[in-house]
Structure formats: C-alpha cells, structure tokens
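> Build me a model from this:
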Amino acid sequence: MPWIQLTVSAPEKHAPNIGDMLEGNGAMAVTYRDAQDNPIFEPPLGELVYWQETLVTGLFPADTNLAPVIKNLKKSSYFKDGFNYKTDQLEDKDWEREWMDNFHPIQFGKRLWVCPSWRDIPDPNAVNIMLDPGMAFGTGTHPTTALCLGWLDGQDLTAKTVVDFGCGSGILAIGALLLGAKRAVGIDIDKQALIASMENAERNGVAEQLEVYLPSNQPTLKADVVVANILAGPLQELADIITNYVAEGGELVMSGILERQIPAVQAAYEEQFEFSPAQVKDDWVMLHAKRRR
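Have a look, this model is predicted:
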C-alpha cells in the first residue's frame, strides 16, 4: 500500500499535542524526531522527553487529501512563530519482503551465530540461535546485544546458572544455554517479553532449562553469571537487586551504557565488584565485573 507523510516542525512542548492532532485528522501512525538530529539515548524513567525543536510526522494513506489537514493545523495556536511543513510520498514496497531480505545470519565471537528462519545456516556445526527479528525485542543487531553475545561466546558456561535481567527476546539466556549453561532465568517487566523468550527457547530446544519471571515474582537465587542489557539509569537504580543475583566470585555483565555513563554505573557496583576494562562498540559500552568473595 502506498503512503504519504506530513512532517511538521513543532516547538518541543507542543509536540505531543500536534501528534494528537495528526492522529485526529486521520494519521495511521505518528513519529517524533529531533529537528537537529540529536538522539535521546536515555530519557528519565517514566518520562517522555522531547527535543527543543521536534519534527512530528504523520503517516497517511496515499489517497488522503492533506489540504484540510494542513488547514486545521495552521489554525492551531501551537504555531505562533510560523507553520513549517513538508509532504513526502513513500514508495509502495513489500516492506515485509524487504525487511526479510536485509536480515542475514550474524556471527558473534568464534562459535555463536544468530540465524533467521528463512536463511540457510552458514555453519551447521556452530552454536546457532534460531531467531527471527521482531518489532520489540532484541535479535543481536544492536551493539549492546552484540557485545553481550560476544562475551558469552568467549566463556566456559558448562553447568552454570545464568540470569538474563531484562531478557526481551531471551536471546542472551538462550545463547548461554546453547553454549553449555545448565539453567537460565529470564526477568522482564513486559509479559510479552516473557512469552517471546519462552517461544524462542522452545524453538531452540532449551525451554526446559529456561524459567521466566516478572519482577513482582522473581525468584531468590545466586547465579554464576548475570547479564543485564538494559540502560544506565535502571542499572544504577536496581544495583542492589542485580547484585543480589550474583554469587560470590560470580560474574556480572552490563550493557545499554554510553561511554559518558561508565563512572556512574561503576560507582553503583564498585563496592562489591572488581571491574575489567570496558568494551566499546559504536559508542555503546559493555562492563564486565567479578563479585568479590
């Protein structure tokens, strides 16, 4: 189906209202991005942050007459300093096919691959995680997930217990089990993430070794390895909870951290952990630490 998009330049404080107006005028979807292309890496917990000048884009079916929409927006008091907009036609493509064509098996470290179902497995003798990309949960393409998978690939996980804190798709827990871990526990605030994790574990033949929990009923245990690929803010706020999962002499791997955030994250854990040098990929950081005995 062909589409047309209307992009409006808006003061940051009015961006959500203008987004609501676009939806009220028939937009099928609304997105927000910085007019200066400055990304927000980590808004405060529970807070939706906008930029000083925001581009609000509404997506409409291509046969939509945008003239009445633009007229309605111009009447709004939100544009006291002028109304700037542009329209673009989007090519009619088979987006699902294009998305599938561009997702290939990816290797992490020496042994580990993540392979989508519609591609041939490059190395049948490797450790292959069968995982299709989805809308919300990780598939290994993000640098933070890649860093964690690469670290797991380099470890001897035989008979170990692993906690995947913020499990998402379950990719890290599943990878750990396929690499030899005896038991994995996935914890996430999103029930859909827990469902996705178990479905992916079933597909990879490790469902009997994986347990998943919401934070409200998370278990009491001590793990040999804890992997927390979330964000710097939650890593600091949840430091006590995450630390309690790590056995004495156990290992903690944290990602979702920017280079400038390293000191703050380390400060939340350094009393009980000894840190290795940070690993960096595309401005994102993975921290590895061992809990003191």
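
> Only C-alpha atoms from now on, for both contacts and neighbour counts.
Noted.

> For the closest residue to E42 other than its chain neighbours, give its distance to Q155.
Once flanking residues are discounted, E42 sits nearest to L231: 7.3 Å by Cα to Cα, 6 or more residues apart in numbering. To Q155, L231 is 23 Å away according to Cα to Cα, to the nearest Å.

> got it, and A184?
With Cα to Cα as the criterion, A184 and Q155 are 15 Å apart.

> Neighbour count: those two, which is higher?
A184 (27 against 11; other Cα atoms under 10 Å).

> And the helix or strand that one falls within, how far out from the chain middle?
Counting by DSSP states H and E, the element that carries A184 is strand 183-187. Remark: strand 183-187 is offset 18 Å from the chain centroid, using Cα atoms, centre = their mean, to the nearest Å.

> Would you mind pulling up the elements that that strand packs against?
Counting contacts by 3 or more Cα pairs under 8 Å, 6 or more residues apart in numbering; DSSP states H and E, strand 183-187 is packed against strand 161-165, helix 171-178, helix 191-203, strand 210-213.

> relative to strand 161-165, how tilted is the helix or strand just after the shortest one?
Looking back up the chat, that one is strand 210-213. Remark: after strand 210-213, the chain's next helix or strand is strand 223-229, criterion DSSP H and E. Interaxial angle, strand 223-229 versus strand 161-165 (axes from the mean of the first three to the mean of the last three Cα atoms, to 10 degrees): 20 degrees.

> The structure of the following sequence is requested for comparison with the preceding one:
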Amino acid sequence: MNPAQPGVEILIAELGYAGFESFVETEEGVTAYIQKEDWNTNILDDIQVLNSEEFNITYTFEEIEQTNWNAEWEKNFNPIVVDNICAVRAPFHDKFDTEFDIIIEPKMSFGTGHHETTHMMIQHILKNDFTNKSVLDMGCGTGVLAILSEMKGANRVDAIDYDNWCYLNSLENVQRNNCKTITVIEGDASVLRNKRYDIIIANINRNILLNDMEVYVSCLNKNGMLFLSGFYEEDIPIIKTKCEKHLLKFEEKLERNNWVSLKFLN
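Predicted coordinates for the structure are as follows:
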C-alpha cells in the first residue's frame, strides 16, 4: 500500500464496515480477517479506498485452515499481568503472586488477555464492583472475562459465543479454573430472550455491537453496567450515538493502541 498512511486507517475502517473482524498492521499494509461464511469475492466492491486514485493498493486473499493453536501458542505465549492485580497464564507457567490468577488455554479461541480489547476489559472488571452481580460475557472467546467476573464475586455468569471452538474451549477453561457460577452457552444474541443481567460485557466487533445493541439493552437491569470493546477510536461516535439512543449514559473510556473500550450505565 502506498502511501501507507492514512491509507491503512481508511482501509481498516471500510473493511470493518464490510464485516471484517480483526486486523494486523504489517510493514506492507494490513492483514484483515473475516469469517469464511461472511466472505465472498464481491465484498470488496464497496471498499472505496481500493478504487481510489490517491492510493496504490494491491491485495491477495486465502482461506486459513482450522488449526489447533496449542503448540504454536505454547512456543510463543508469555503470561501477562494486568495492573499488578490479575495474571493470565498457561497451565505450564508458574503461579503469579497476584490477587487473581487465571489459567487459560485458548486453542482456536480469542481472548488470552494479550489483545488490547481483552486487556482493557480485564481492567474494567478489576475497577468495578461485581459482588453478587449477574453477568453476561457476550462473545466469550476463551471465557477469561467470565472467569474473572466470578473471581470478582459475580453470583451468576452466562458466557456466550456462537463459535463452537470458543464454546468448547470456554467449557474447558471454566472447569480448569474451578468456576461454579458460570454457564457456557453456544449461540448468538438470539439466545438472550427473557434473560436479565446487572452487567453485560461485549467484546466483539463494531458491526455486531451495533446490530445487537437493542437486545443488550433489553437484557440490562436498571442501574446496570455495559462494557463494550472490539473497535477503534474513530468508531466511538457511532457507538455512543447508538447507546444514547437507548438512553444509556456514557461513563468511561479506556484506550490502548487506538483500540478503545467504553463503559455505559443504564
């Protein structure tokens, strides 16, 4: 891509609108990921920057085979400590002298704490009162946020993900951390009918958050807290507008490498 800036930022924004879920900036430009079932060759037709005379952009695409990531992860994964309070580590790492110690094996799942969005969500959980609260971890990935919610005192936690790998991995990690109050559910926002929560955690991506916001709000108890992440600084206006439309009050923003996480109150 030439020029790289602001080309990369524009391209990421447009790909996000088109349904791409995650991005890795490289020396050449950006690698973007989308679920196989959401991909078709025509999806790039609406990406205006690809046809702009201001930028010279070439691209290729390939299908990534399902892989058991354990071996690769063990070779490269280092434990993390968030705010000197919460450690996220693998079973083969030594225990940390922290208040909260979470053991995770991600396999095909997202959410080891290394990604900026998961890191910020952990910070939110650490800073807020979860005692005797009912909690929804939407798009739970490895289940790390659900596990920390229980450790923080939540008395009922639903961990939901539509991806079967994430569902199975969360079940394993919940058992690995001896959790008692977490129910892992395979599905999307449609499974939330008639459910109510004091706290909702949704670390997904901007498009899904916007699409499912009405469902989240319908499930959130009065004076409840909503934590959102999975989007960029430039996405904040559209996220805030959607939340304020449903009478949610903006409370706090965390930022990490242009990724953001927002807290709203009902």
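
> TM-score of the superposition?
Remark: TM-score between the superposed chains equals 0.74 [TM-score structural alignment, normalised by the length of the second structure]; 223 aligned residues with a Cα RMSD of 3.0 Å.

> I4 of the first structure: which of the helices and strands packed on strand 183-187 of the first structure is closest?
Nearest to I4 of the first structure, of all those, is helix 191-203, at 31.4 Å by Cα to Cα.

> Report the inter-axis angle for the closest one versus helix 171-178.
Using the same axes, to 10 degrees, the inter-axis angle of helix 191-203 of the first structure relative to helix 171-178 is 30 degrees.

> And stretch 84-93 of the second structure, what's buried?
Within stretch 84-93 of the second structure, the residues scored as buried using 16 or more other Cα atoms under 10 Å are C86, A87, V88, R89, A90.

> Can you measure across that stretch, start residue to end residue?
Stretch 84-93 of the second structure has an end-to-end distance of 17 Å (criterion: Cα to Cα).

> Repeat that for stretch 250-261 of the second structure.
Per Cα to Cα, stretch 250-261 of the second structure runs 11 Å from first to last residue.

> Now do the buried residues in it.
K253, L254, W259, V260, S261.

> Nearest to L171 of the second structure among those residues?
For those, the minimum distance to L171 of the second structure (Cα to Cα) is 25.6 Å, reached by S261.

> who touches the corresponding residue of the first structure for the closest one in this structure?
Matched to the first structure by TM-score structural alignment, S261 of the second structure sits across from M286. For M286 of the first structure, the contact set (Cα atoms under 8 Å, 6 or more residues apart in numbering) comprises T144, L147, C148, V253, M254, S255, G256, I257, A278, Q279, V280.

> quick check: angle from the particular helix or strand that has M286 of the first structure in it to strand 223-229?
If you go by DSSP H and E, M286 of the first structure is part of strand 284-291. Counting by the same axes, to 10 degrees, strand 284-291 of the first structure points 160 degrees away from the direction of strand 223-229.

> In TSV: the helices and strands packed on strand 183-187 of the first structure, plus distance to A267 of the first structure.
Compiled in TSV, these are given as follows (distance: least, Cα to Cα, whole Å):
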stretch	distance to A267 of the first structure
strand 161-165	19
helix 171-178	25
helix 191-203	29
strand 210-213	28
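
> Of the ones you listed, which stretch is the most buried?
helix 171-178 (a mean of 28; mean count of other Cα atoms under 10 Å).

> what range in the second structure does it sit on?
So helix 171-178 of the first structure sits over residues 144-151 in the second structure, by TM-score structural alignment.

> ok, back up a step: G170 of the first structure versus the match of S261 of the second structure, what's the distance?
With distances taken as Cα to Cα, M286 of the first structure is found 18 Å from G170 of the first structure.

> quick revisit: centre of the chain to the strand holding M286 of the first structure, how far?
For strand 284-291 of the first structure, the distance to the chain centre is 18 Å (Cα atoms, centre = their mean).

> Stretch 207-226 of the second structure now?
For stretch 207-226 of the second structure, the distance to the chain centre is 15 Å (Cα atoms, centre = their mean).

> Cool, thanks, signing off.
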